[in-house]
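In: My questions are about this predicted structure, shown below with the sequence.
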Amino acid sequence: MTAQTAHAAPSTTAIATDTAGHGTRRKVLWGAQILLAAFLLIGSGLPKLVGQADAVETFDLIGWGQWFRYVTGVIEVTGAIGLLIPRLAGLAATGLIGLMAGAILTQILVIDPAWSALPAAFAIVFATIAYDRRTETRQVLRSLKR
């Protein structure tokens, strides 16, 4: 076997497998994006914006005022919408990682440390989405520079 044959181009089978794996990963992430967007919109963001009693109590406990509840709700709702737009999903996921970091710290320092596992798990999924959508994110950022 010569050095040339040892470094041959990848076979079409290997390329097809990589493409199929990427397609499956993207479908799984789309499912996660849809579920997380539904949770952020219906289960978390809107209750904050409409002043649901437990959201008001939680933000009283945090001690930063109710304005912070509205800001958090708006971030969650816009993040949920962004997750559903392919071109913006990576940027939305990146922003939501920051939100989850704040939620983790708030749970640990103010509310209940055991509940910090949920935003930590969400942050991992958001990081995976952001990584998978990095090409689209670069394109969006390049278009903003023009």
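Out: Okay, I see it. Residues are numbered from 1 along each chain as shown.
In: from here on, contacts and neighbour counts on C-alpha atoms
Out: OK.
In: Quick check: closest non-adjacent residue to Thr106.
Out: Ile62 (7.5 Å; Cα to Cα, 6 or more residues apart in numbering).
In: Grab the longest helix from this protein for me.
Out: Scanning the chain for the helix with the most residues, using DSSP state H, yields helix 12-38.
In: where exactly do the helices run in the protein?
Out: Along the chain, counting by DSSP H, helices occupy 3-6, 12-38, 46-50, 53-62, 66-83, 89-109, 117-132, 134-145.
In: Same list (these) but as TSV, adding mean neighbour count.
Out: As requested, these are exported to TSV (neighbours: other Cα atoms under 10 Å):
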stretch	mean neighbour count
helix 3-6	8
helix 12-38	14
helix 46-50	19
helix 53-62	15
helix 66-83	20
helix 89-109	20
helix 117-132	18
helix 134-145	13
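In: what's the span of stretch 44-58, first residue to last?
Out: Stretch 44-58 has an end-to-end distance of 12 Å (Cα to Cα, to the nearest Å).
In: How about residues contacting it?
Out: Under the criterion Cα atoms under 8 Å, 6 or more residues apart in numbering, residues Gln66, Arg69, Tyr70, Thr72, Gly73, Val74, Ile75, Glu76, Val77 lie in contact with stretch 44-58.
In: here's the one I want to compare it with:
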Amino acid sequence: MAVTAVRPARSRTVLLWALRAGLAGMFLAAGLSKLAGAPEAVELFDDIGAGQWLRPLVGALEVAGAVGLFVPRLTRSAALGLAALMAGATVVNVVVLGVSPLLTVLLAAAAVAAAALSSPGSRTR
């Protein structure tokens, strides 16, 4: 019986780490692209029409969220922050840009899942 009790906890831990790694990779790449002023990022924020000041802010939030995913005490907050960021991006995609929100919705859902799987204030997960 002890083996079956350990398996769900281990599966949850493995799933959480996989979500963390995947999300962190996506958000780190996207955030660094925005911070570096990649032409695609500059063009995207021109199309949004809010000004280029928003690009480094969003980039910094994405990088901070990606890093926060690997700090056990911050995982839940970082994941929820990234989910909120993707909720805003979804609205911008649909209302302002008129493009598919599929990627931002999937990223938001993955971030919410990571938050749900993480223990609040945990030192080990």
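Out: Perfect, thanks for sending it. This one's a predicted model, so the numbers in the text were calculated from it and none came from an experiment.
In: follow-up on the earlier one: what separation is there between the alignment partner in the second structure of the residue nearest to Thr106 of the first structure and Val42 of the second structure?
Out: In the second structure, the residue paired with Ile62 of the first structure according to TM-score structural alignment is Ile48. Look at Ile48 of the second structure and Val42 of the second structure: by Cα to Cα, they are 10 Å apart.
In: same check, this time on Ala18 of the second structure
Out: Ala18 of the second structure is 31 Å from Val42 of the second structure, where distance means Cα to Cα.
In: Ok, Pro120 of the second structure next?
Out: Pro120 of the second structure is 36 Å from Val42 of the second structure, by Cα to Cα.
In: and what of Ser11 of the second structure?
Out: Distance from Ser11 of the second structure to Val42 of the second structure, counting by Cα to Cα: 40 Å.
In: thought Phe45 of the second structure was touching Pro56?
Out: No: Phe45 of the second structure lies out of contact with Pro56 (Cα atoms under 8 Å); the separation is 10.1 Å.
In: for the most centrally placed residue in the second structure, what are its contacts?
Out: Residue closest to the mean C-alpha point of the second structure, counted by Cα atoms, centre = their mean, is Leu82 at 4.0 Å. By Cα under 8 Å, 6+ apart, the contact set of Leu82 of the second structure is Leu61, Glu62, Gly65, Ala108, Ala111.
In: Residue in the first structure paired with it?
Out: If you follow Leu82 of the second structure across to the first structure using TM-score structural alignment, you land on Leu96.
In: ok, now Thr104 of the second structure?
Out: By TM-score structural alignment, Thr104 of the second structure lines up with Pro119.
In: wait, what's in contact with the spatially closest residue to that match that is not a sequence neighbour?
Out: Distance criterion Cα to Cα, 6+ apart; nearest residue to Pro119 of the first structure, sequence neighbours excluded, is Met100 at 5.2 Å. Applying Cα under 8 Å, 6+ apart, we find Met100 of the first structure in contact with Pro119, Ala120, Phe122, Ala123.
In: is it true that the last one touches Ala92?
Out: When you say that, I think you mean Ala123 of the first structure. No: between Ala123 of the first structure and Ala92 there is no contact under Cα under 8 Å: 11.8 Å.
In: how near is the alignment partner in the second structure of Ile108 of the first structure to Gly68 of the second structure?
Out: Counting by TM-score structural alignment, Ile108 of the first structure lines up with Val94 in the second structure. For Val94 of the second structure, the distance to Gly68 of the second structure equals 28 Å [Cα to Cα].
In: How about Met86 of the second structure?
Out: As judged by Cα to Cα, Met86 of the second structure and Gly68 of the second structure stand 16 Å apart.
In: Also Val112 of the second structure?
Out: 14 Å.
In: Then Ala79 of the second structure?
Out: The gap separating Ala79 of the second structure from Gly68 of the second structure is 8 Å, by Cα to Cα.
In: Also Gly49 of the second structure?
Out: On the measure of Cα to Cα, Gly49 of the second structure and Gly68 of the second structure end up 29 Å apart.
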